[in-house]
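>>> Sequence unavailable; structure follows:
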């Protein structure tokens, strides 16, 4: 049986600067140039968010290892080393528009009211519409996709350097 308090805390939590997330075996730190909040987990997972972003860690089974996170706006840079302990079903970032799933990679997710943009710097990421998860695309390094509320096909593109630089500079990359 899942621990309801632990699950509720993980789902309801918005990362608060300076607070250790004991339930998830993750700690949070702040960077100032650029201004970011960084969630570091014991298994090597790192989630860097812009300070105004909301991020809710997801630990469905209460074992302290995140299965995913939900981001409500702004951007998150995800680093998941391939050597980290395997996760059942991989790791997922959930946005209002998309689900981005990985096993080991570095990728960025940028959320606005109109769309979610996913870009892969290293590894591979599977992206699907949140309201139609059965149809997905796989992104390779240098590729990105924009997911909006439409039901049309997802269009994978090699992103121009200006767009990549604009997104990654927000994380000091």
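Nice, I can see it. Predicted model, so just to flag it, every value in this text is computed and none were measured.

>>> From now on I want contacts and neighbour counts done on CA atoms only, so please keep to that.
Noted.

>>> okay, now residue 157: neighbour count?
14 (other Cα atoms under 10 Å).

>>> and it, how far is that from residue 11?
Taking Cα to Cα, to the nearest Å as the measure, residue 157 falls 33 Å from residue 11.

>>> With residue 110 instead?
Shown here: residue 110 relative to residue 11, a distance of 20 Å by Cα to Cα.

>>> more neighbours, those two?
residue 110 (20 against 17).

>>> I'd like the distance between the more buried one and residue 53.
Taking Cα to Cα, one finds residue 110 at 10 Å from residue 53.

>>> what touches both of these two?
Listed as contacting both residue 110 and residue 53 by Cα atoms under 8 Å, 6 or more residues apart in numbering are 73, 74, 75.

>>> Of those residues, which is the most crowded?
residue 75 (27 neighbours).

>>> tell me which element the closest residue to that one other than its chain neighbours falls in.
Of all residues not flanking residue 75 in the chain, residue 110 sits nearest, at 4.1 Å (Cα to Cα, 6 or more residues apart in numbering). Using DSSP states H and E, residue 110 maps to strand 105-111.

>>> ok, structure two:
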């Protein structure tokens, strides 16, 4: 794993909007961002025990309270992120199709055309539709695909699918 560059940032209401690993803007609380080469991704460490790894071409926005404090959400539009949250505090990922809410866990969210996939490596994640009823609770090794009109079905993901997703984050 090679580190190609490092930055320190500060954060408030919209911590940062990222359209590429280099396009980052923040204010107030410090987050640290490092661009990794193999595979290409950005690792972001924020206050409150939050680690976010985003694929190099992921489009996301990290949100924090306007009063300061650690981030409470990520808005993810494309590609995948891996979240490692070791503290017991609310945190969620919002995609066009789903909302994944957690407390102290490791999980991945992958947004594609018309669908969002959520996989849990550790802990528990509640996943619901962005619009409409229905939610499921995922445990370690489980995942769900969220797309319009399809039922939310919790499945134990095959190792091949898990490996394919996690390899995008060097795991």
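On my side now, so go ahead. Computed from a prediction, not measured in an experiment: that's the story for all the values here.

>>> The aligned partner of residue 44 of structure 2 in structure 1: neighbour count?
Taking TM-score structural alignment, residue 44 of structure 2 has residue 39 as its aligned residue in structure 1. Using other Cα under 10 Å, residue 39 of structure 1 has 22 other residues around it.

>>> and residue 139 of structure 2, how far is that from residue 75 of structure 2?
Relative to residue 75 of structure 2, and taking Cα to Cα, residue 139 of structure 2 is found at 22 Å.

>>> Also residue 48 of structure 2?
Applying Cα to Cα to residue 48 of structure 2 and residue 75 of structure 2 gives a distance of 18 Å.

>>> got it, and residue 103 of structure 2?
17 Å.

>>> Please tell me I have it right and residue 49 of structure 1 contacts residue 76.
Yes - Residue 49 of structure 1 lies in contact with residue 76 (Cα atoms under 8 Å); the separation is 4.5 Å.

>>> how far apart are the strand ranked longest in structure 1 and its match in structure 2?
Taking DSSP state E as the criterion, structure 1 has its longest strand at strand 68-80. Once the two models are superposed, strand 68-80 of structure 1 sits on average 0.4 Å from its counterpart in structure 2 (mean Cα distance after the TM-score superposition for structure 1).

>>> Where in structure 2 does that strand fall?
Using TM-score structural alignment, strand 68-80 of structure 1 pairs with 73-85 in structure 2.

>>> The most centrally placed residue in structure 1 is in what secondary structure piece?
What sits nearest the mean C-alpha location of structure 1, by Cα atoms, centre = their mean, is residue 93, with 3.9 Å. Using DSSP H and E, residue 93 of structure 1 falls within strand 91-94.

>>> So which residues make contact with that strand?
Residues contacting strand 91-94 of structure 1 (Cα under 8 Å, 6+ apart): 66, 67, 68, 69, 70, 71, 99, 100, 101, 102, 103, 130.

>>> Apart from its neighbours in sequence, what residue is nearest the match of residue 44 of structure 2?
Closest to residue 39 of structure 1 by Cα to Cα, 6+ apart is residue 28, at 4.4 Å.

>>> how long is stretch 147-159 of structure 2 end to end?
End-to-end distance (Cα to Cα), stretch 147-159 of structure 2: 22 Å.

>>> Stretch 117-132 of structure 2 now?
Start-to-end span of stretch 117-132 of structure 2 (Cα to Cα) is 17 Å.

>>> Repeat that for stretch 35-50 of structure 2.
17 Å.

>>> And that stretch, what's buried?
Buried positions in stretch 35-50 of structure 2, judged by neighbour count with 16 or more other Cα atoms under 10 Å: 35, 36, 40, 41, 42, 43, 44, 45, 46, 50.
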